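Asker: Any chance you could fold what I've pasted below:
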Amino acid sequence: MAETKIAAEARTEFGKGAARRIRREDKVPVVLYGHGTDPIHLTLPGHQFMLALKGSANALLTIDLGSDTHLAIPKQVQRDPLKGFIEHADLLIVRKGEKVTVDVRISTVGEAVSGNLVVLENATISIEAEATHIPEAFEVSVEGLEAGAQILAKDIELPSGSTLAVDEELLVVNVTAAPTAEQLEAELAEAEDELGIEHDPSDAEEAEAEAAAESSDDEAATESE
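Answerer: Modelled structure (predicted):
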């Protein structure tokens, strides 16, 4: 994993008002901590920081403080829920050769057998890896899989030196038969009943009801004769 060097500035203002001013300047308030050091409060250039994390949620960063540098990885990143920009971040100081526990993204490739659904039960898995060799993502092939096939955490090929930090039986991918139109309609009707939702009858339903009513009238007339 390549390192991204970012020039940081010391942060002396705190609180919500100060954070808003920092963001208006296209900067991100950051706390850098780890290895027994006191937390270091910084600001990072917003656009550069966003690009660094766009490539990998576990990006390896070299934080340049002028007289000092720190190797770090993102530990917690807060984003605006609507616009997506980074509001705040906690960075963990790491050392080369040191192992850290991180969540790595899972993506599927290939196509399962037609008529089946591929369900990604866990979008990430936790692994322990060297801080300088954290994989960006794991690709899991579902090519040709049929309903009932499952991929567990233990089935994912990890890079050398990495180990699982979750139960090896954790379900990652589940292949199931796609529901039929009748099953979907039944589930929708059941959900509507539970919620008390009523809807106007369709043209077909109205025609069916009218036909049933006419048939009933004809039977009644026949009996009266």
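Asker: okay, CA-based contacts and neighbour counts for the rest of this
Answerer: Will do.
Asker: list the contacts for the nearest residue to residue 165 once chain neighbours are set aside?
Answerer: In this structure, residue 165 finds its nearest non-sequential neighbour in residue 127, 4.6 Å apart by C-alpha to C-alpha, 6 or more residues apart in numbering. Listed by C-alpha atoms under 8 Å, 6 or more residues apart in numbering, the contact set of residue 127 reads 101-104, 162-166.
Asker: are any of those residues buried, and which?
Answerer: 101-104, 162, 164 (16 or more other C-alpha atoms under 10 Å).
Asker: Can you tell me which of those residues end up in helices?
Answerer: When the buried ones among the contacts of residue 127 are checked against helices using DSSP state H, none is located there.
Asker: which SSE is the residue nearest to residue 165 in?
Answerer: strand 124-130 (DSSP states H and E).
Asker: And the next helix or strand past that strand?
Answerer: strand 137-141.
Asker: so what secondary structure elements neighbour that next one?
Answerer: strand 99-109 (3 or more C-alpha pairs under 8 Å, 6 or more residues apart in numbering; DSSP states H and E).
Asker: what angle sits between the strand it packs on and strand 124-130?
Answerer: 140 degrees (axes from the mean of the first three to the mean of the last three C-alpha atoms, to 10 degrees).
Asker: One more, please, to line up against the first structure:
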Amino acid sequence: MAEVKLAAQIRTEFGKGAARRTRRANQVPAVVYGHGAEPVHITLPGHALMMALKTANVLIGLDIDGKSTLVIPKAVQRNALKGDIEHVDLLTVKRGEKVTVEIAVHAEGELAPGGNLLEYVQNTLHVEAEATHIPESVTVSVEGLDGGASVHAKDIELPEGVVLVGDEDAVILQVVAAQAEEPAAEGAEEAEEVVEA
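Answerer: Model (predicted):
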């Protein structure tokens, strides 16, 4: 995964008023924590951060007062109406260090004929991966799956160096059989016959 570089500034003002002023200046308040160090309060350029966060589990190289720190996003707070980023928690990582993250699951392929529907029971997987090699997502083939079939966490092939964390028997995807509509149609015809009689 490519590293995105962002310049950060140390934040000295706190509270709602300070946060509003920061956002008006197109900056986003953030906190960097991890490795037992004291949390560092910073601001980040709003547009550059928004672009970086379009990539899931993006690796960010922060420049804080001339010191370079590698981080990954841990929690992103967005405005409920506008969707703007309001605050970000960032976790310090080191090259070679293993981290636990969520990665997106994507399905590809055609289900068996018959109008079956694919349902995502979970759309992410918890995995452990090296901090600088976190996959953005995994892809699962649902080619030819019929109604009643399901894909479990343990069935999903993960990239090399990535390990599943959590319940391996958890259902991730399931195929819901098409609902038969014929009985309802027959009932309607019978009702019409009764009315005619």
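Asker: tm score of chain vs chain?
Answerer: With the length set by TM-score structural alignment, normalised by the length of the second structure, the two chains reach a TM-score of 0.90; 190 aligned residues with a C-alpha RMSD of 2.1 Å.
Asker: Would you mark the buried spots in the strand holding residue 127 of the first structure?
Answerer: For strand 124-130 of the first structure, burial by neighbour count (16+ other C-alpha under 10 Å) applies to 124-130.
Asker: chain center to that strand: distance?
Answerer: 16 Å (C-alpha atoms, centre = their mean, to the nearest Å).
Asker: how big's the offset between that strand and the second structure?
Answerer: By mean C-alpha distance after the TM-score superposition for the first structure, the fitted strand 124-130 of the first structure averages 0.5 Å away from its aligned residues in the second structure.
Asker: Helices of the first structure, start to end?
Answerer: Using DSSP H, helices in the first structure cover 16-24, 46-55, 181-195, 203-224.
Asker: Against residue 166 of the second structure, how distant is residue 154 of the second structure?
Answerer: Taking C-alpha to C-alpha, to the nearest Å as the measure, residue 154 of the second structure falls 10 Å from residue 166 of the second structure.
Asker: What residues does residue 39 of the second structure make contact with?
Answerer: 31-33.
Asker: Dump those residues to CSV, plus distance to residue 137 of the second structure.
Answerer: Converted to CSV, the contacts of residue 39 of the second structure look like this (distance: C-alpha to C-alpha, whole Å):
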residue, distance to residue 137 of the second structure
31, 26
32, 25
33, 25
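Asker: Of those residues, which belong to strands?
Answerer: Among the contacts of residue 39 of the second structure, DSSP state E puts 31-33 in strands.
Asker: since we're on the closest residue to residue 120 of the second structure other than its chain neighbours, how many residues are nearby?
Answerer: Nearest in space to residue 120 of the second structure, with sequence neighbours left out and distances taken as C-alpha to C-alpha, 6+ apart, is residue 173 at 4.7 Å. By the measure other C-alpha atoms under 10 Å, the count of residues near residue 173 of the second structure is 22.
Asker: In contact with residue 173 of the second structure, which residues?
Answerer: 118-122, 150-152 are the contacts of residue 173 of the second structure under C-alpha under 8 Å, 6+ apart.
Asker: ok, which pair from those is furthest apart?
Answerer: 118 and 152 (13.7 Å; C-alpha to C-alpha).
Asker: Of these two, which one has the most company?
Answerer: Counted by other C-alpha under 10 Å, residue 118 of the second structure and residue 152 do not tie: residue 118 has more neighbours, with 20 against 14.
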